[in-house]
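Asker: Turn this into a structure:
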Amino acid sequence: MDGVWVTLQLVILSGIAGFLLAIPLALMRIARSPGLWMLAYAYIFFFRGTPLLVQIFLVYYGLSQFESLRNLGWLWTDVLSQPYWCAIIAFTLNTSAYIAELFRGAIQAVPVGELEAAQALGMSRRQQYQSVVLPRAFGIILPAYGNEVILMLKGSALASTITLMDLMGATRGAIARTYLSLEFFLLAGLLYLLMTALLIGAFRLLERVYNAHQHATHLSVKKLDAQLRDEHLEQQVK
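Answerer: Now for the predicted structure:
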């Protein structure tokens, strides 16, 4: 169960950090400046095109090759040289690339009518993104974002390769002591399945909150003003 807690910490912390990093990456990706979108494209291309295991090794083993990093004092001894934080850094960089592409597509999929309505209200471009575009895009990406978090949960098993005692690391340690490989691997699989089910349920609740208009099957039109009721609306509700 200690391994389960470490796995949840890895997924939650890297998921939050990756989400926050993905927003500016997505905005850079749709920017008109070639320098911005090419930089974001190169970042996304690299982390989507290389295996997560390679990225974990690059962070954990590769950073130690730079003497300037080894001379950072507590930042090196307490953060960059620790497998826990190296795993979080690698997972954050990896998932931010995928989420940034989801956000890019969602921002471009925001209905033009909503942008025109925001412009008609006199909103500045910053207000449009803050109050209309980004909240709308978040609702659009929720199903795909849930899948990305689940994939990250399963990919977190790779953290055991850098001596981190997450769920898979604890499982391998138990197997080394007891030689009960089938029993403990089956137990680990069931625990991953349980965590996946909890994540699916959490994202279903988020979808019902942010995409409530897609689940409104029964609409009351009797309380509307008579001028707003028409035959087409009543037939659609029926």
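
Asker: going forward, measure contacts between C-alpha atoms and count neighbours the same way
Answerer: Fine.

Asker: what's the spacing between the longest helix along the chain and its chain's center?
Answerer: In terms of residue count, the longest helix belonging to the chain (DSSP state H) is helix 181-210. Helix 181-210 has its C-alpha centroid displaced from the chain centroid by 16 Å (Cα atoms, centre = their mean, to the nearest Å).

Asker: One more, please, to line up against the first structure:
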Amino acid sequence: MDSLLASIEALLADNTIFTLDTLSYYGEGLTTTVQLVFLSLIVGLIAAVPLAIGRGSKRRWIKMPIFFYTYVFRGTPLLVQLYLIYYGVVFVEGIQDTWLWVLLEKPFFPALVAFSLNTAAYTTEIFHGAIKATPRGEIEAARAYGMRYSLMMRRIVLPSAFRRALPAYGNEVIFMLHASAIASVVTIMDLTGAARFVYARYYAPFDAFLFVAAIYLCLTFAILYLFRYLEKRLLAHLKPASG
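Answerer: Next up, the predicted model:
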């Protein structure tokens, strides 16, 4: 054990990239990345549920605006959306005189808005497809029991749709984690921003970015493990009985 610690200390001493000073930047970047991705996913998930229900409405004045929103945000690059929100908000007349400017003048909040709108669009389509795939027998059974539409959605359709959407939503969570790397282009000190700072300071691109890639890889494996666990618990009834 002592020899292992001595080897690590020698490695850190030989490599100026991984000092306590630079590791603090990576720690700050990791915290910012996790906060940005987590908050974006929460906001996007909350918005996607009613949007997915409205997306399946028979009323065109309800479903067409939702379709247009998801089409635009799924059909354009997230980087472009981030630029439009981050730089475009400055040109909104009178915005700098309102209380919103306290939030919008910092890059984190415009990035949160862009990421939330983007993931909400994808999650809406994921849930919409899962809701459409609800077995007709479940709906007819709920109606036979005299359930109202709202009660049927809350107790039958949405729980069943969530279980079916879980694998696709897991991919969306991983996509958002990887897409969060572009937040550094608007001066946010996320993981990629920390790597850029260390690279600019020590001129060691391979060390700086390989270390960040390893962190992203660990986060991705953690997300995969979490969703595999959830799928195993929530979709256990779909597995064939043994014996």
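
Asker: Now the TM-score, please.
Answerer: The TM-score (TM-score structural alignment, normalised by the length of the first structure) is 0.89; 217 aligned residues with a Cα RMSD of 1.1 Å.

Asker: hang on, the earlier thing: just the buried residues of the longest helix of the first structure, please?
Answerer: 184-185, 188, 192, 195-196, 199-200, 203, 206-207 (16 or more other Cα atoms under 10 Å).

Asker: helices or strands up against the helix or strand following that helix?
Answerer: Using DSSP states H and E, the helix or strand that follows helix 181-210 of the first structure in sequence is helix 231-237. Applying 3 or more Cα pairs under 8 Å, 6 or more residues apart in numbering; DSSP states H and E, one finds that helix 231-237 of the first structure makes contact with no other helix or strand.

Asker: Helix 231-237 of the first structure: which residues count as buried?
Answerer: Under 16+ other Cα under 10 Å, helix 231-237 of the first structure has no buried positions.

Asker: returning to that earlier point: mean deviation of the longest helix of the first structure from the second structure?
Answerer: When the second structure is superposed, helix 181-210 of the first structure averages 0.8 Å from its matched positions, counting by mean Cα distance after the TM-score superposition for the first structure.

Asker: Which stretch of the second structure is that helix matched to in the alignment?
Answerer: Helix 181-210 of the first structure lines up with residues 205-234 of the second structure when matched by TM-score structural alignment.

Asker: now swap in stretch 114-126 of the first structure and tell me
Answerer: Here stretch 114-126 of the first structure aligns to the second structure at residues 138-150, judged by TM-score structural alignment.

Asker: Look at that stretch and report the distance between its end residues.
Answerer: 15 Å (Cα to Cα, to the nearest Å).

Asker: Show me what counts as buried in it.
Answerer: Those buried within stretch 138-150 of the second structure under the rule 16+ other Cα under 10 Å are 139, 142, 147.

Asker: just stretch 234-243 of the second structure next, same as before
Answerer: Leu234.

Asker: Just the terminal-to-terminal distance for that stretch.
Answerer: End-to-end distance (Cα to Cα), stretch 234-243 of the second structure: 22 Å.

Asker: Can you pull out the residues in contact with it?
Answerer: Residues from elsewhere that reach stretch 234-243 of the second structure (Cα atoms under 8 Å, 6 or more residues apart in numbering): Arg163.

Asker: Please state the offset of it from the chain centre?
Answerer: 30 Å.

Asker: what do you get for stretch 34-41 of the second structure?
Answerer: Chain-centre distance of stretch 34-41 of the second structure: 6 Å, with Cα atoms, centre = their mean.

Asker: so where is that stretch in the first structure?
Answerer: Against the first structure, stretch 34-41 of the second structure falls on residues 8-15 (TM-score structural alignment).

Asker: what's the mean distance for that stretch versus the second structure?
Answerer: With mean Cα distance after the TM-score superposition for the first structure, stretch 8-15 of the first structure averages 0.6 Å from its match.
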